[in-house]
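>>> Structure for this input, please:
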Amino acid sequence: MLKRLFVLLVIFAFGVGCQPKDYQNVITDGSYQIAAQDKLTEIIIHDIFSPPVASRIYAYPAIAAYEVAVLAGNGEYKTLMGQLNAFEKVDFEVTEDVYLPLASLAAYYKVGTTLIFSEDMMRDHKNAAFKELKSKGIPNDVFEGSVAFGEKVADYVIAYSKKDNYHQSRSFEKYTISSDPNSWQPTPPMYMEGIEPHWNKIRPFVLESPSQFKSEPATAFDSKPGSDFFREAEEVFNVVKNLTKEQSDIAFFWDCNPYKVNVKGHVMFAEKKITPGGHWMGIAAISSKTANQDWIGAAETLAKTSIALFDGFIACWDEKYRSVLIRPETYINKYIDEEWLPILQTPPFPEYTSGHSVISNAAAETLTSLFGDGFHFVDSTEVAYGLPIREFESFRIAADEAAISRLYGGIHYMPAIVNGASKGKKIGQYLVGKIETKNGKLAEK
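Predicted coordinates for the structure are as follows:
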């Protein structure tokens, strides 16, 4: 009798300990990918990548993670292969023992690690996450097979990324400063050269060309008092002189300048900050959490937002280095008040159009398509950089605030803001109409 009871207990214990799918609920939401994205943001700041380059670093890992998620979506989600420019469709065979949420995370980590300088920081984060996941009961063979599969998808996305002309553009000529009075000039305190003057040579994901939504020309340059251009500069001058506390708070909240340099006496030191794209990827992550998305939905949100930002920067930089327009700081110091300073540090690239206006609106249109208009969220993205939260009743309201912050900060004229916002909206709406993800249409929330 005792022998029989022992055998039954062994069989029972064996059966309980070897449930084949008892690890399936280890990853249910997007928290692991969002944590990986947060680490990527930290590294982007640490490595001081420019805003356009940062948008590229966010996009490819998010695309890789989403492509794995598609395979777990039971046919509800459509692959981006065949939809993004030159992203050819291939089939990936998934065996039953591949745990797709883990594979998606592995794909994100591998692609992200290839795009940064501080690779050890990303590997350490990955290793810590993987150690935690292993401790939650994912069998070793499943773990290894899932990581291997995710990295296989990652390799395909990495190969795709290498053909976007980024690496070739590293050897292109630097921007040559013009002596024309209307042309952009480097500004203090660092007088940095113009960054990424050839970014319009980068392959976009969805746009047919960088100039597809070409902005109308900026106001004709004129130094005469009373001229249209003079009045635009005078508006910047007066707004900054008479800022309210709320306007000042808005300016600093959306500053997002990774090049900020502080000068105290003879001491000069850099202040590392998040990029504009990083701020909106943070908003995408916050929104995913707020909406309680599962890990597949989170992967979709991060991928589509990053694509909008990437194409937004390409279109914006196309215009910046076509018009190469003088910044308010340079113009006002020369023609209005030589002592005047903006409250934000002027970024090292031409004025027209406003980058934040373009990419914020492109991201806002994309996020609105995913979560709907009137989606309330608490933007805590800047808390880590010493700024308080701000709450918004919609993504479009947030984008409007991001755009006007450039006037309050003293770094853009109004046409760059208005026309930049218009360009961004068009890009976002074009992307929404062009890319099909969930159920072959926009995900309805």
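>>> use CA for all of it now, contacts and neighbours both
Noted.
>>> Which residues are in contact with residue 280?
By CA atoms under 8 Å, 6 or more residues apart in numbering, the contact set of residue 280 is 305, 360, 363.
>>> Alongside the first, I'd like the structure of this one:
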Amino acid sequence: MLHARTVLVFILFLLLFLLSCEKELPRYYDFQGYEFASVDPEGGTWKPILIENGAAISIPAPESTTSVPYLQEVEQLKDEMARMSESDVKAVTYWTQNPIIRWNEIALELIAKYNLIPGPNADGSYTLPNPANPNGPPVFPFSHPPYAVRALAYLSVAQYDGLISAWHHKFANYRPAPYIQDKSIQPLYADNVIPSYPSDGAVVATVSRRILTQMFPLEADYLEEREAEHLRCLLLSGANVQSDVDAGRVIGDVISSIALARAATDGMKDAQAPKPVSDSLAAAALDRFGWQWINQEVPQRPVGLTPLFGRVKMWSVDKVEDTRPAPPPAIGSPAYEADVAVLRDYAQNMTQERRRIANFWQDGLGTYTPPGHWNEFAKEFIVKYRLNPLRSARTFAYLNMAMMDGGISCWDTKYYYHYPRPIQTDRTLATIAGTPNFPSYTSGHSVFSAAGAEVLAYVFPEEAGVVRGWAEEAAISRVYGGIHWTFDATVGTEQGIDVARYTIDTARKDGAD
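Next up is the predicted model:
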């Protein structure tokens, strides 16, 4: 009987995976280097997130462009470019002038790859992924939405701070790119007249490899290969000499160490609490409100997903309780019964359009999760509005900070109220997607999406109406799917907007506007 149940769970996981794959996985953007809408020569004065200012990370002064060491570097560069193969040209074209986009694609790729729920052992027990034993079984990590948004936040914040430092040194030293110094060099990048020392691409490559290796340790070799390819392409493009790259790597190492030190103490290692802690949260809600969420899976996992994620350190909010919404309707109350009627109506009148919306926004197993979905939108706008790497990193940093803070606020709310999902309190209600392993109120999709939409509306005001409409659709999709109450979605949307205001407040003071 136990074996049969295990097989059933595996089949359900497979069906969920196939359903989630109906929507897009991370895409490779096939675009050439473009002329930046702005160069932002004052970008080195912007206020970073993790360090005091752009000058906080020091690098050696560059050699003069007339010095013998520099001229030797240029000759070495020309020799390398003269021996370029077709595959080299293709690689340089891939990395373009905006490596922020490429490393974000790699991050979403890894999130999707590791977004698979660890299944039960043969005896019905569960073993959690363990960073001390990433090979498992099960392998580490399980990149569920809280894990994914945290990885994206640390990646993009470190990239942003590293590039503020790079911009500071670029415009303080102002060493032009090799192809400007030597007209015989034919650059493979568009001429955006950004000083070459230190290499911003090298900062991004080093930061990204180090942060993502920490988050996805089994991918260390793959990430080293991508970093090496990226660094080589910086030279082959004609935009940097080796000393530019070396200086950029120094900045990348320093800022990624600072970011990883924060990550080590932010509380995430305790988020997946043991059963006694998880049970105590449920018991507290039962005493306080008269209800508790109970997992409806078969076999039932003993602990909900990351019960203590709500206690992880936030980026822009001092106290998570300040963003906790009012309680949901009491079970059996008129407001509750009215919502039951709404969900029954949706279930009985499931249209093709509602099913499409539910599936499009599912972002379930094997995908880049809801936060990844909003990173995908950000990439489209970055290319559309031709942002330079510094402004691209800023966009991703505030986007992912807001969504991580939103997720922390949402998980605090989920496990404080411990509200049951619809199929727990009314067995006549059905779902058209898998039921997540955590309480219902508020909706994570709604919070992530509203927070992401507000940041994108701030950065790209021309798109405000579009992104807010998407956030509303993402929220209602969970109701169409039978996974959430309507108040999970509406209050979750308000919660995401509220949390995003803290992040946008920070952004407005950084000097970039």
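>>> Would you format the contacts of residue 280 of structure 1 as TSV with neighbour count and distance to residue 202 of structure 1 included?
Shown next, in TSV, are those (neighbours: other CA atoms under 10 Å; distance: CA to CA, whole Å):
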residue	neighbour count	distance to residue 202 of structure 1
305	29	18
360	31	20
363	33	19
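>>> Can I get the residues you listed in a markdown table including distance to residue 415 of structure 1?
A markdown table is the format used below for these (distance: CA to CA, whole Å):
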| residue | distance to residue 415 of structure 1 |
| --- | --- |
| 305 | 25 |
| 360 | 16 |
| 363 | 20 |
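>>> Which ones among these lie within helices?
305, 360, 363 (DSSP state H).
>>> Tell me the counterpart of the first one in structure 2.
Pointing back at residue 305 of structure 1 there. Mapped onto structure 2 by TM-score structural alignment, residue 305 of structure 1 lines up with residue 399.
>>> now the second one
Residue 360 of structure 1 maps onto residue 449 in structure 2, with residues paired by TM-score structural alignment.
>>> Determine which residue in structure 1 is aligned with residue 491 of structure 2, please.
Checking TM-score structural alignment: residue 491 of structure 2 goes with residue 419.
>>> Any idea how many residues pack against its match?
21 (other CA atoms under 10 Å).
>>> do residue 441 of structure 1 as well
Residue 441 of structure 1 has 15 nearby residues by other CA under 10 Å.
>>> my guess is it is in a helix, correct?
No. Counting by DSSP: H, G, I helix; E, B strand; the rest coil, residue 441 of structure 1 is not found in a helix; it is coil.
>>> So the match of residue 360 of structure 1 is in contact with residue 476, correct?
No. The pair residue 449 of structure 2 / residue 476 is not scored as a contact, 11.2 Å apart, by CA atoms under 8 Å.
>>> Show me what residue 125 of structure 1 lines up with in structure 2.
Residue 125 of structure 1 maps onto residue 226 in structure 2, by TM-score structural alignment.
>>> so the residue most central in space within structure 1 is in which element?
With distances taken as CA atoms, centre = their mean, residue 277 lies nearest the centre of structure 1, 3.6 Å away. Taking DSSP states H and E as the criterion, residue 277 of structure 1 maps to helix 276-290.
>>> if we can go back for a sec, residue contacts, the residue nearest to the centre of structure 1?
By CA under 8 Å, 6+ apart, the neighbours of residue 277 of structure 1 are 51, 54, 55, 306, 309, 359.
>>> Of those residues, just say which sits nearest to residue 115 of structure 1.
residue 54 (9.4 Å; CA to CA).
>>> now the strands: where do they sit in structure 1?
261-264, 267-270, 377-379, 390-392 (DSSP state E).
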